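Asker: Give the three-dimensional model of this entry:
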Amino acid sequence: MRLQDRTAVVTGGTRGLGRAIAESYLAEGASVVCAARNPYDIEELADVYPGRVHYQETDVTDEDSVAELVEVALETFGALDILVSNAGLSRDGSISRLSAADWNATVGTNLTGVFLCTRAVIRIMAERGGGRIINVSSCVATRTAAGAAAYSASKAAVEMFTRTSAVELAPKGITVNCLSPGYIDEGMGKKVAADSRVWETYRRRLLAGRLGRPDEVGSAAVFLAGDDSSYVNGHVLEVNGGLMWAA
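Answerer: The predicted structure is shown next:
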């Protein structure tokens, strides 16, 4: 129970990797606010962990919505110790045909959302003597992928925002780290593996020879949220099975 008596907010926490992270936190004793636009089947988690799961409808691109999320977390569980900014959006397309609206939507969710959520928890965590902020990036933040300009650029910016935040917030006892998943058996990763021809191309790039499991990402998120990572700050932790881009 490495996160016993701690409260976490996980944006995009009702499905995919966000839900996997929420489940891992709950298994380690934390209470979790799952923030997202849609609850999906989050009630299943509430049934398994009664009294420790709360869903809050949230738009991370909206300041008022983010402020309400933080307020609800405090009202529901009396604390806010961990923030995982996981909410993400992909509007892929070549630069020549990518619309300004899709670009803005991607950057707004993936980058501005991280900024708004970070800013909203600083005072609360500082008053409690510190906290943990974990931003979720992607393997394509550091590897070129044609057709993913908006997504890749926004995730690369998240990694630099993480490092800058770590410098600014360290005096307040807040660590800021980044989790960078590779191809995981969830969402887009699962779609890649479903196409045998495409999967063979990507499989050769993975030293592990397989997709990652969502719980493996969750375990890394637990490490960054707990006492074991107390001397880790401003770090980008890649969870990608040894991903080589050229193979």
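
Asker: can we go C-alpha only for contacts and neighbour counts from here?
Answerer: Fine.

Asker: how about stretch 212-226: buried residues?
Answerer: By 16 or more other CA atoms under 10 Å, the buried positions in stretch 212-226 come out as 212-222, 224-226.

Asker: Pull out the buried positions in stretch 164-175.
Answerer: 165-166, 169-170, 172-175.

Asker: Equivalent analysis for stretch 175-188, please.
Answerer: Using 16+ other CA under 10 Å as the test for burial, stretch 175-188 gives 175-186.

Asker: so which pair among those is furthest apart in space?
Answerer: Spanning the widest gap among those are Thr175 and Asp185, at 28.6 Å by CA to CA.

Asker: one more to put side by side:
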Amino acid sequence: MTATPVYIVTGASRGLGFNVAKRLLGQASKVVAVARTEAGMAQLAEEFPGQVEYVTGDLADYATGEKAVKVAAEKFGGIDGIVFNAAVIHPVATIANTDINEFKRLFDINFFSILTTLKPAMPYLRESKGNVVFVSSEASYESHFYGWEAYGSSKACVNHLAATLAVEEPDVFAISVDPGVMDSAMQAEIREKHGTNMKQDHIDYLNKVKEDGSIPSIDPPASVIVSMVTKGPAELNGTYYAFNSPTLSPFITA
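Answerer: Predicted coordinates:
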């Protein structure tokens, strides 16, 4: 472990990634934030001077993740953990109607960008006996998310990658965490842009929980993810769990 823990957080400019990064910074860690938009990351850098470096870029460009690893090593001296949070939901479409190029782009962001970041990070993670958290989804194994073939299959790959990493790298902790439905920018995008390509009961539910204020907060899953990337209980290595499962719910904090 570095003298001050160092973490990479992708998708850190808003929502879950921003919350996770801010919590880590509040624990006096150092964070390399990665996202397509700068504003949220610049806010973190202003609020936590000397603790933040950020990389602005599209993770579909594999050089973005590689640059994040380089920045962490050169600016902060190593890597103690990574939270792979960045993801897109588009395209939402049936297999018969999907745009294959859009499907492939989703995989570039949701899956291959993880590999192209993780590979150069491995020497640092081995040295620190670091922890890796993959943000997953119930859609990774449930088929009732109509139209979510691209997103769900990418998250299934993420779960398998976590399990594989745990076997291949015994000194590195890996876990997939499902944050569930939460009040995030992705949920807003699903409601506003993709409802016509989904089953009516699903979009009705998502609209209802937003309208009546019962949509869950980002805070509980963010707290679990922070616990996993900082503590990484060995008995959970290589597993997938929902953040509010009996296994992970004890790690929910304020």
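
Asker: picking up where we left off before, I'd like to know which of the buried residues of stretch 175-188 of structure 1 is nearest to Leu116 of structure 1.
Answerer: Nearest member of the buried residues of stretch 175-188 of structure 1 to Leu116 of structure 1, counting by CA to CA, is Val176, at 14.4 Å.

Asker: That closest one pairs with which position in structure 2?
Answerer: Residue correspondence to structure 2 (TM-score structural alignment): Val176 of structure 1 is matched to Ala174.

Asker: what about the helices in structure 1?
Answerer: Ranges of helices within structure 1 are 16-27, 43-48, 63-77, 100-107, 113-127, 149-169, 188-194, 196-203, 214-225, based on DSSP state H.

Asker: For Val33 of structure 1, which of these is the nearest?
Answerer: helix 63-77 (6.4 Å).

Asker: picking that back up, and which of the buried residues of stretch 212-226 of structure 1 is nearest Glu75 of structure 1?
Answerer: Glu75 of structure 1 has its nearest neighbour among the buried residues of stretch 212-226 of structure 1 in Ala225, at 21.4 Å by CA to CA.

Asker: Just give the nearest non-adjacent residue to the alignment partner in structure 2 of the closest one, would you?
Answerer: The equivalent of Ala225 of structure 1 in structure 2 is Val229 (alignment by TM-score structural alignment). Nearest in space to Val229 of structure 2, with sequence neighbours left out and distances taken as CA to CA, 6 or more residues apart in numbering, is Asn131 at 5.1 Å.

Asker: I'd like the distance between the one you found and Val34 of structure 2.
Answerer: 18 Å (CA to CA, to the nearest Å).

Asker: neighbour count winner among the two?
Answerer: Set Asn131 of structure 2 next to Val34 and count neighbours by other CA atoms under 10 Å: Val34 wins out with 30 against 25.

Asker: Look up how far Phe145 of structure 2 lies from the more buried one.
Answerer: Val34 of structure 2 is 28 Å from Phe145 of structure 2, by CA to CA.

Asker: cool, Glu47 of structure 2 as well?
Answerer: Using CA to CA, we find Glu47 of structure 2 at a distance of 39 Å from Phe145 of structure 2.

Asker: Neighbour count: these two, which is higher?
Answerer: Higher neighbour count among Glu47 of structure 2 and Phe145: Phe145, with 17 against 13, using other CA under 10 Å.

Asker: Hmm, Ala139 and the more buried one touching each other?
Answerer: Yes. Phe145 of structure 2 lies in contact with Ala139 (CA atoms under 8 Å); the separation is 6.3 Å.

Asker: what's the distance between Asp204 of structure 2 and Glu192 of structure 2?
Answerer: 12 Å.

Asker: what sits against Ala162 of structure 2?
Answerer: 134, 174-176, 238-239 (CA atoms under 8 Å, 6 or more residues apart in numbering).

Asker: give me that answer again for 7 Å
Answerer: Contact analysis of Ala162 of structure 2 by CA atoms under 7 Å, 6 or more residues apart in numbering lists 174-176, 238.

Asker: Can I get these in CSV including distance to Ala96 of structure 2?
Answerer: Output for the contacts of Ala162 of structure 2, formatted as CSV (distance: CA to CA, whole Å):
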residue, distance to Ala96 of structure 2
Ala174, 35
Ile175, 33
Ser176, 29
Gly238, 34
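
Asker: Select the longest strand from structure 1.
Answerer: Identified as the longest strand of structure 1 according to DSSP state E is strand 174-181.

Asker: Have a look at how far, on average, that strand is from structure 2.
Answerer: For strand 174-181 of structure 1, the mean distance to aligned residues of structure 2 following superposition is 1.0 Å (mean CA distance after the TM-score superposition for structure 1).
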